[in-house]
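> coords please:
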Amino acid sequence: MSRASRRKLQIFIRRAYEDPTPEDGYRVLVDRVWPRGRSKAVLALDQWAFDLAPSTALRKWFGHDPKRWEAFEQRYRSELASGEQQDRMRRLLSDSGGRSISLIYGAKDENHNQAVVLRDVLSCLSEE
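Predicted coordinates:
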C-alpha cells in the first residue's frame, strides 16, 4: 500500500483520571506505576505497556519538573531508540489493529509527561 493511500494513525494522550470515551480506540497505559485510585475496570485498558515508560531512574530524576523537560525528553527519546524498545513500539502499533491509540498517563501536567514524547515517537514510527 502506498503512503498516499494509507490513513494517518491517530494517537491521543489522555489522563488516567479522565473517563474513557468511544473515540479513544486502543487504550494503553504508559506509566511504570499504576495510577492511584483507578481500577482496571474504570481505566478500560487494552494494554499496560509499562516497559515503554521511562526508566525508574529517569522518572525519578525528572520528578515532573518543567525546568527539566528538555533534558527529560532527550533522555527518554534515547531510551526509546534501543532495538528492544523499537520492537515494543512496533508491537503496540500492530496490537492496535489500525485503530486509533490513546496513551494513558497519570501525571497532572498535560504538557510535560512521557505520553507526549511517546506519541511523537510512535507517530514517526507508524509512518515508516
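> hey, let's count contacts and neighbours off CA atoms from now on
Fine.
> number of nearby residues for the closest residue in space to R88 that isn't next to it in sequence?
In space, not counting the residues next to it along the chain, R88 is nearest to L52; the distance is 7.2 Å by Cα to Cα, 6 or more residues apart in numbering. One way to gauge burial is a neighbour count; for L52, by other Cα atoms under 10 Å, it gives 23.
> Quick one: the helices in this protein, in order.
Here the chain has its helices, by DSSP state H, at 40-43, 56-62, 69-80, 83-95, 114-126.
> now the other sequence, so there's something to compare against:
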Amino acid sequence: MLKHPLTMKRVYEKVEKEDGYRILVDRLWPRGVAKEKADIKEWAKEIAPTPTIRQAFNHQPQKFNAFKQAYWAELEANPHAEKFKQHIFEQLQYTPVTFIYAAKDEQYNHVVILMEYVQTK
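All right, here's what the predicted structure looks like:
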C-alpha cells in the first residue's frame, strides 16, 4: 500500500509543499521556465514519448486513443520503464510524487497515460 499520493501538475502552476518529489516527465525542458524556479528533483526524459508519436498526436483529442496505444507500446518496450516504476513506488513510501509536464491540455496528454501505466502492476 502506498503511503503518499501520485499526482500530476503543469510546470507553470505554483510549486507547493504538497507536490513532494517533483519529476519532469517531458523530453524537452519547458519554455520560459527557469530551472531553479521549477523545483524539479529529477528529469525523466527517457520515459517521455518519442518525438515521432508525440508529433503524430499533436495534442489533438481525436487522436488521443491512437496516441495512448502507441505510447503504451513504447513504455512496454522501454528498457527504463520498469526501473522508473520501481523508483516511483520507492519514493511514494517517503513523500508524495508529482509528475510535472508542460502540455496545456490537462486531460489529453502523455502524463495521463504515464500515471495509468505506473499504477498498473
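> just to revisit the earlier point, what does the residue nearest to R88 of the first structure align to in the second structure?
In the second structure, L52 of the first structure lines up with I47, judged by TM-score structural alignment.
> Distance of that match relative to L24 of the second structure?
Distance, I47 of the second structure to L24 of the second structure, using Cα to Cα, to the nearest Å: 10 Å.
> Also T7 of the second structure?
T7 of the second structure is 12 Å from L24 of the second structure, by Cα to Cα.
> quick one, which of these two is more surrounded?
Using other Cα under 10 Å, the more surrounded residue of T7 of the second structure and L24 is L24, with 27 against 17.
> In contact with that one, which residues?
For L24 of the second structure, the set of contacting residues under the criterion of Cα atoms under 8 Å, 6 or more residues apart in numbering consists of 40, 42-45, 99-101.
> about what we covered before: is it true that the residue nearest to R88 of the first structure touches Q85?
Yes - judged on Cα atoms under 8 Å, L52 of the first structure makes contact with Q85 at a distance of 6.7 Å.
> count of residues packed around the equivalent of E13 of the second structure over in the first structure?
Alignment note (TM-score structural alignment): E13 of the second structure maps to E18 of the first structure. Applying the criterion other Cα under 10 Å, we find 11 residues in the vicinity of E18 of the first structure.
> ok so, going back, out of the helices of the first structure, flag the one nearest K8 of the first structure.
Using Cα to Cα as the criterion, the shortest distance between K8 of the first structure and the helices of the first structure is 8.3 Å, found for helix 114-126.
> Please name every helix or strand in contact with that closest one.
Applying 3 or more Cα pairs under 8 Å, 6 or more residues apart in numbering; DSSP states H and E, we find helix 114-126 of the first structure packed against strand 11-15, helix 69-80, helix 83-95, strand 101-105.
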